[in-house]
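Peer 1: What follows is a predicted structure for the sequence shown.
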Amino acid sequence: MNRPGVNIIPIHGKTPKIHDSAFIAPGCTIIGNVTIGAESSIWYNCVLRADVSRIEIGERTNVQDGSVLHCDPERPGDPDGSPLIIGDDVLIGHMAMIHGCRIENRGFVGLGAIAMNKAVIGSDAMLAAGAMLTEGKVMGARELWGGRPARKMRDLDDAAVAAMRMGVAHYAENAKAHSQAVDETLKG
């Protein structure tokens, strides 16, 4: 797997598995038991570290610039640990910290937001920019949560959900353009 400018680091016998159609921007570091699905995009200077559990990212999901993704191992009383499971068509904004939680299909994480172990972001739900979803909190489908700690603010209407879906389509297309630009730059 040759991805110039990307650090792909196996650890503990686990090597990242990245679909050929995924865009991984230069400057990213992807470590250990990470799976990235088709047409997903990991943008500039992200770190995905699955050295103690696993990170699973579905299809057409984007993780925007500078985000950090991690997980937690099993512990006494917690045999499953806190893997990070991210569904399809998920938007994760710039500089987010996503740790050992679950983001269901079409979930949205705003700029600089934090989601902690065992939290759940429901399908078509939005964690607002700068929000902190604390450990074990569960956001239902189509809910908007904000604040530190995050709490439910309201339900999302059809227009908000449609806008998030447009964002997914935009990032899928933009990733193709960036992939081509990176390739052309490397060819010199």
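Peer 2: On my side now, so go ahead.
Peer 1: Please count neighbours and contacts with C-alpha atoms only from this point.
Peer 2: OK.
Peer 1: in a helix, that's where Arg165 is, yeah?
Peer 2: Yes - judged by DSSP: H, G, I helix; E, B strand; the rest coil, Arg165 forms part of a helix.
Peer 1: count of neighbours near it?
Peer 2: 18 (other C-alpha atoms under 10 Å).
Peer 1: Likewise for Asp158?
Peer 2: Counted by other C-alpha under 10 Å, the residues lying close to Asp158 total 10.
Peer 1: Please tell me how far it sits from Ile8.
Peer 2: When distance is defined by C-alpha to C-alpha, to the nearest Å, Asp158 is 39 Å away from Ile8.
Peer 1: contacts for stretch 34-49?
Peer 2: Residues lying outside stretch 34-49 but in contact with it, judged by C-alpha atoms under 8 Å, 6 or more residues apart in numbering, are 15-32, 50, 54-71, 171-172, 175.
Peer 1: Just the buried residues of these.
Peer 2: Buried residues within those, defined by neighbour count using 16 or more other C-alpha atoms under 10 Å: 15-18, 21-32, 50, 54-71, 171-172, 175.
Peer 1: Tell me which of these fall in helices.
Peer 2: Tyr171, Ala172, Ala175 (DSSP state H).
Peer 1: Next up, a structure to set beside the first:
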Amino acid sequence: MSFDPKNLPAPVIMPWHGKWPKIHPTAFIAPGAVVIGDVEIGPEAGIWFGVVIRGDVHEIKIGARTNVQDATVVHATQFRAGTYIGDDVTIGHGAVLHACVLKDRCFVGMGATILDEATVETDAMVAAGALLAPNKVVPTGELWAGNPAKKLRDMRPAEIENIAGSATRYVGFAKEYLDLLKG
């Protein structure tokens, strides 16, 4: 059986109230992803299958080399708070990010939820399935887990190094998919 990229659904990229998403040409937007409105996506970022990024009520900014994995939802809070995601961030499958700040080189585990005006600082991690309540801050070098999330422990140096490694690996995956889709 041969593969024809023309048989895949295109990503949905659409404006909202006259604002179109700004997507760097080196970013990978997977087939079936949805990006709406006041959204900026940086160089070599990866927006994977089934992701919804809805910049209809406030802005959303996603930095360079950040990967937003399958089935993640990114939204904001009208008139109050956008969502700001830094460079080299890994966001696991099925996460929900709502009006929050993820600083450079942080990690959000699969199925985690980060709520309004919460912050995950550089080199910090929110575990899979955790719920980070509004206005909470995960400090640099800490791993938070649970519902509601709280500090589980300090991160090990190898875990912090793996955050940057994850971003690098996903840039490579995105390039492979871009090549595949070119046919």
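Peer 2: Thanks, I have it. Model, not experiment: these values are computed from the prediction.
Peer 1: Can you find the partner of Thr29 of structure 1 in structure 2?
Peer 2: In structure 2, the residue equivalent to Thr29 of structure 1 is Val34, according to TM-score structural alignment.
Peer 1: sorry, that was for Gly112 of structure 1
Peer 2: With TM-score structural alignment defining the correspondence, Gly112 of structure 1 maps onto Gly111 in structure 2.
Peer 1: Just the element for Glu135 of structure 1, please.
Peer 2: Assigning secondary structure by DSSP states H and E places Glu135 of structure 1 outside every helix and strand.
Peer 1: Quick one: residues contacting it.
Peer 2: Contact partners of Glu135 of structure 1, counting by C-alpha under 8 Å, 6+ apart, are Ala115, Met116, Asn117, Lys118, Ala119.
Peer 1: That one matches what in structure 2?
Peer 2: For Glu135 of structure 1, the aligned residue in structure 2 is Pro134 (criterion: TM-score structural alignment).
Peer 1: for structure 1, what's the longest strand?
Peer 2: Ranked by residue count, the top strand of structure 1 under DSSP state E comes out as strand 47-57.
Peer 1: which residues in structure 2 does that one match up with?
Peer 2: Residue span in structure 2 matched to strand 47-57 of structure 1, by TM-score structural alignment: 52-62.
Peer 1: Now the matching stretch on structure 1. Mean distance?
Peer 2: Using mean C-alpha distance after the TM-score superposition for structure 1, stretch 52-62 of structure 2 ends up 0.3 Å from its aligned counterpart in structure 1, as a mean over the superposed pairs.
Peer 1: what about His93 of structure 2, distance to Tyr84 of structure 2?
Peer 2: Shown here: His93 of structure 2 relative to Tyr84 of structure 2, a distance of 18 Å by C-alpha to C-alpha.
Peer 1: Ok, Ala33 of structure 2 next?
Peer 2: Summarising the geometry, the distance separating Ala33 of structure 2 from Tyr84 of structure 2, computed by C-alpha to C-alpha, is 19 Å.
Peer 1: Need the residue closest to the centroid of structure 2.
Peer 2: When C-alpha atoms, centre = their mean is applied to structure 2, the residue found nearest the centroid is Val68 (3.3 Å).
Peer 1: Tell me which residues touch that residue, please.
Peer 2: If a contact means C-alpha under 8 Å, 6+ apart, then Val68 of structure 2 has Gly46, Ile47, Trp48, Val51, Thr90, Ile91, Gly92, His93 as its contacts.
Peer 1: The same query, at a cut-off of 10 Å, please.
Peer 2: With contact taken as C-alpha atoms under 10 Å, 6 or more residues apart in numbering, Val68 of structure 2 is in contact with 29, 45-49, 51-53, 62, 74, 85, 89-95, 108, 170.
Peer 1: what does Glu161 of structure 2 give?
Peer 2: Contacts of Glu161 of structure 2 (C-alpha under 10 Å, 6+ apart): Arg105, Asp123.
Peer 1: Name the SS class of it, please.
Peer 2: Bear in mind the rule, three-state DSSP; under it Glu161 of structure 2 is helix.
Peer 1: Ala177 of structure 1 now?
Peer 2: The three-state label given to Ala177 of structure 1 by three-state DSSP is helix.
Peer 1: What is the burial count for it?
Peer 2: The burial count assigned to Ala177 of structure 1 is 13, neighbours taken as other C-alpha under 10 Å.
Peer 1: Could you check how far the alignment partner in structure 2 of it is from Glu44 of structure 2?
Peer 2: In structure 2, the residue equivalent to Ala177 of structure 1 is Glu176, according to TM-score structural alignment. The span separating Glu176 of structure 2 from Glu44 of structure 2 equals 12 Å under the rule C-alpha to C-alpha.
Peer 1: what touches both of those two?
Peer 2: Phe28, Tyr170.
Peer 1: Tell me who's in contact with the match of Gly112 of structure 1.
Peer 2: By C-alpha under 10 Å, 6+ apart, the residues touching Gly111 of structure 2 are 71-72, 91-96, 127-131.
Peer 1: go again using 8 Å as the cut-off
Peer 2: Residues counted as contacts of Gly111 of structure 2 (C-alpha under 8 Å, 6+ apart) are Gly92, His93, Gly94, Ala95, Val96, Ala128, Gly129, Ala130.
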